[in-house]
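Chemist: I'd like to go over a predicted model; first the sequence, then the structure.
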Amino acid sequence: MGIFHSLSLYSVAFFIVVIAFIVRGTIGFGSGLIAVASLILLMPVKLAVPLVFLLDLTAALVLGSYDAKQVVWRDVLWVLPFASVGVFIGGFILKKASPGSVTFILGLFILVYVLYALWVKLDKLPKIRTLWAIPLGLLGGLAGSLYGGGGPPLVAYLQLRKLDKRQFRATMQLVAGMNNVLRGILYVALGLLTLPIGLGYLALLPAMLLGLWIGNKVHLRINAKLFQEVVLVVLTLVGLKLMIPV
């Protein structure tokens, strides 16, 4: 199974990926943060991030095919160039940074996102201009390369552009998918994608597909606000764990 040296390790990773992609299938993002933040407790960050990248790329293609006609191209053309710059910067940082420092920053990043999600009242904020794509796109691409979790800054941009639900999901998947293609090229060039990681991706592909399928079912049956609050509790616990020195 590539990077999995025991059945128990694979079983835990399988469960983590199912949960992460249930979230992705339900709310359209969040799989990278949850999967990387959890898998990093089982394996080095330089294995977890490229592994989740492959799963996220596949998920973006699957979800993006549903609402392709709803893509808001104006926002894509603004945010994608800056997110791409962030992807390259983050990839080089991932290659050079020590696992300990990256892990701590990941925990901090998650907690900042949780505070943002808890306290910002999006419905009371005005529609932002496309120029906000510059800082939020850069941050989204940077975080995506470092942690496989570039969603929150890009989510903030698209939410504050006041896209409707279908436009938001379609545009988010397109930006995420194109960024993931760039990340893949960069990861190959930097030697971060290896055969064992590829085998690990194939082993976890059924978990990702199962999570997306369940997530679509859950989306129709559960209160979305309650579900997101549960996700924030889990992210808080994981973020605190990552920031506490072992």
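Modeler: It's in.
Chemist: for the rest of this, base every contact and every neighbour count on C-alpha atoms.
Modeler: Noted.
Chemist: ok, residue 147 - how many residues close by?
Modeler: For residue 147, the neighbour count with other C-alpha atoms under 10 Å is 31.
Chemist: what's near enough to touch it?
Modeler: Listed by C-alpha atoms under 8 Å, 6 or more residues apart in numbering, the contact partners of residue 147 are 32, 33, 36, 49, 106.
Chemist: from residue 88, how far out is the last one?
Modeler: Just to be clear, that refers to residue 106. Residue 106 sits 18 Å away from residue 88, taking C-alpha to C-alpha, to the nearest Å as the criterion.
Chemist: neighbour count winner among the two?
Modeler: Remark: of residue 106 and residue 88, residue 106 carries more neighbours, 26 against 23, as counted by other C-alpha under 10 Å.
Chemist: and the more buried one, what element?
Modeler: Per DSSP states H and E, residue 106 falls inside helix 99-119.
Chemist: flag every buried residue along that helix.
Modeler: For helix 99-119, a neighbour-count test (16 or more other C-alpha atoms under 10 Å) marks 102-111, 113-114, 117 as buried.
Chemist: okay if I get these as CSV plus distance to residue 146?
Modeler: Shown next, in CSV, are the buried residues of helix 99-119 (distance: C-alpha to C-alpha, whole Å):
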residue, distance to residue 146
102, 8
103, 10
104, 12
105, 9
106, 8
107, 12
108, 13
109, 11
110, 12
111, 16
113, 15
114, 18
117, 21
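Chemist: next up, a second structure to put side by side with the first:
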Amino acid sequence: MVIDLPFPWVTLLSATLIIALAYTIYGLTGFGSSITAVPLLTHFLPLRSVVPMMLIFDLGAGIVLGLRNRSAVARDELLRIIPFMVAGMLVGVTLLVRAPQRPLLVTLGCFILAYAAWNLAFRAPQRSISVAWAAPLALLGGLFTALFGTGGPIYVAYLARRLPDVRALRATISTLIFFSGLARLVLFTSVGLYKQPHVLQLALALLPVVMGGLYLGSHLSRKLPAHRIVQAVWGILIAGGTSLIWHNL
């Protein structure tokens, strides 16, 4: 089947390379697809097209990789987070549909730089935090999840200080992110983001690139040192966040 897409070849080639990079990183590290791809893709495509397209890829990747260790999920933490996360998503979808794109992209660039700087600067052992942080962080995470697909680091910041068991942490995060993807799919469909011309066609055309990136990343993860991979991810995030702010200011 041939998919006819009305985009310049530079846009299609750039999108292909960006998606391949983002999902190779996902396969290597288990995170980082949207926070890597979204700031780069918005140089070539509208934010309102990029975010729903990335959601399709993330759901596909989640189905392929599966929800592992489901028995270890901390259900009490999910019950604290999900209601506030959904409330934040409602605000985020409203902003995504109605707010001007340029301020949103500057906000995304600042968020990415702050996230990268935090991870590079603070390496001290993390202490446990109160459940009172669940509501504000879940609201903020839901907001950034709906706006940019980048709320994952905020959920991790909370859960990593609540769940000392690594297996429980990974299972809870993967379940939460997969649920947030389903919730966003409902919200994006209800506000008509998937009615935009060529969003679904472009996602379908790039889906094999996603799967190829996942395979390559999983293969490389057994051969490359983990600390080098993480350093490369931070470098990409800093470059992407800086370019967003520069381009939109």
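Modeler: Ah, there it is. Quick caveat, the model's predicted, so the values are computed rather than measured.
Chemist: residue 12 of structure 2 -> structure 1?
Modeler: Matched to structure 1 by TM-score structural alignment, residue 12 of structure 2 sits across from residue 10.
Chemist: correct me, but that match touches residue 2?
Modeler: No. The pair residue 10 of structure 1 and residue 2 fails to qualify as a contact (C-alpha atoms under 8 Å) at a distance of 10.1 Å.
Chemist: and the helix or strand just after the helix holding residue 106 of structure 1, how far from structure 2 on average?
Modeler: On the C-terminal side of helix 99-119 of structure 1, the nearest following helix or strand under DSSP H and E is helix 133-147. If you overlay the two and look at helix 133-147 of structure 1, the average distance to its match in structure 2 is 1.0 Å (mean C-alpha distance after the TM-score superposition for structure 1).
Chemist: relative to helix 99-119, how tilted is helix 133-147 of structure 1?
Modeler: If you take axes from the mean of the first three to the mean of the last three C-alpha atoms, to 10 degrees, helix 133-147 of structure 1 sits at 130 degrees to helix 99-119.
Chemist: what are the buried residues along helix 133-147 of structure 1?
Modeler: Neighbour counts over helix 133-147 of structure 1 (16+ other C-alpha under 10 Å) mark 133-147 as buried.
Chemist: ok, residue 98 of structure 2 to residue 92 of structure 2 distance?
Modeler: 10 Å.
Chemist: ditto for residue 118 of structure 2
Modeler: Using C-alpha to C-alpha, residue 118 of structure 2 is found at 23 Å from residue 92 of structure 2.
Chemist: hang on, the earlier thing: just give me the closest of the buried residues of helix 133-147 of structure 1 to residue 58 of structure 1.
Modeler: Among the buried residues of helix 133-147 of structure 1, residue 144 lies closest to residue 58 of structure 1 (C-alpha to C-alpha), at 15.1 Å.
Chemist: the closest one corresponds to which position in structure 2?
Modeler: Matched by TM-score structural alignment, residue 144 of structure 1 corresponds to residue 145 in structure 2.
Chemist: what sits closest to its match if chain neighbours are left out?
Modeler: residue 151 (4.2 Å; C-alpha to C-alpha, 6 or more residues apart in numbering).
Chemist: which ones are touching the residue nearest the centre of structure 2?
Modeler: Of all residues in structure 2, the one closest to the mean position by C-alpha atoms, centre = their mean is residue 34, 3.3 Å from it. Contacts were defined as C-alpha under 8 Å, 6+ apart; by that measure residue 34 of structure 2 touches 22, 54, 148, 149, 150.
Chemist: quick one: secondary structure of whatever residue of structure 1 lines up with it?
Modeler: Matched by TM-score structural alignment, residue 34 of structure 2 corresponds to residue 32 in structure 1. Counting by DSSP: H, G, I helix; E, B strand; the rest coil, the backbone at residue 32 of structure 1 sits in helix.
Chemist: do a quick rundown of the helices in structure 2.
Modeler: 9-29, 33-41, 47-65, 75-98, 101-121, 134-148, 152-159, 166-190, 199-220, 226-248 (DSSP state H).
Chemist: pretty sure residue 68 of structure 1 sits against residue 168.
Modeler: No. Judged on C-alpha under 8 Å, residue 68 of structure 1 makes no contact with residue 168 at a distance of 11.1 Å.
Chemist: more neighbours, those two?
Modeler: Using other C-alpha under 10 Å as the criterion, residue 68 of structure 1 and residue 168 rank with residue 168 on top: 20 against 16.
Chemist: the more buried one contacts residue 158, doesn't it?
Modeler: Yes. With contact defined as C-alpha under 8 Å, residue 168 of structure 1 counts as touching residue 158 (6.4 Å).
Chemist: sorry, back to before: measure the residue nearest to residue 145 of structure 2 to residue 139 of structure 2 for me?
Modeler: Applying C-alpha to C-alpha to residue 151 of structure 2 and residue 139 of structure 2 gives a distance of 10 Å.
Chemist: give me the common contacts of the two.
Modeler: With C-alpha under 8 Å, 6+ apart as the test, residue 151 of structure 2 and residue 139 reach no residue in common.
Chemist: contact partners for the nearest residue to residue 136 of structure 1 once chain neighbours are set aside?
Modeler: Nearest residue to residue 136 of structure 1, sequence neighbours excluded (C-alpha to C-alpha, 6+ apart): residue 153, at 5.2 Å. Residue 153 of structure 1 makes contacts with 136, 137, 139, 140, as judged by C-alpha under 8 Å, 6+ apart.
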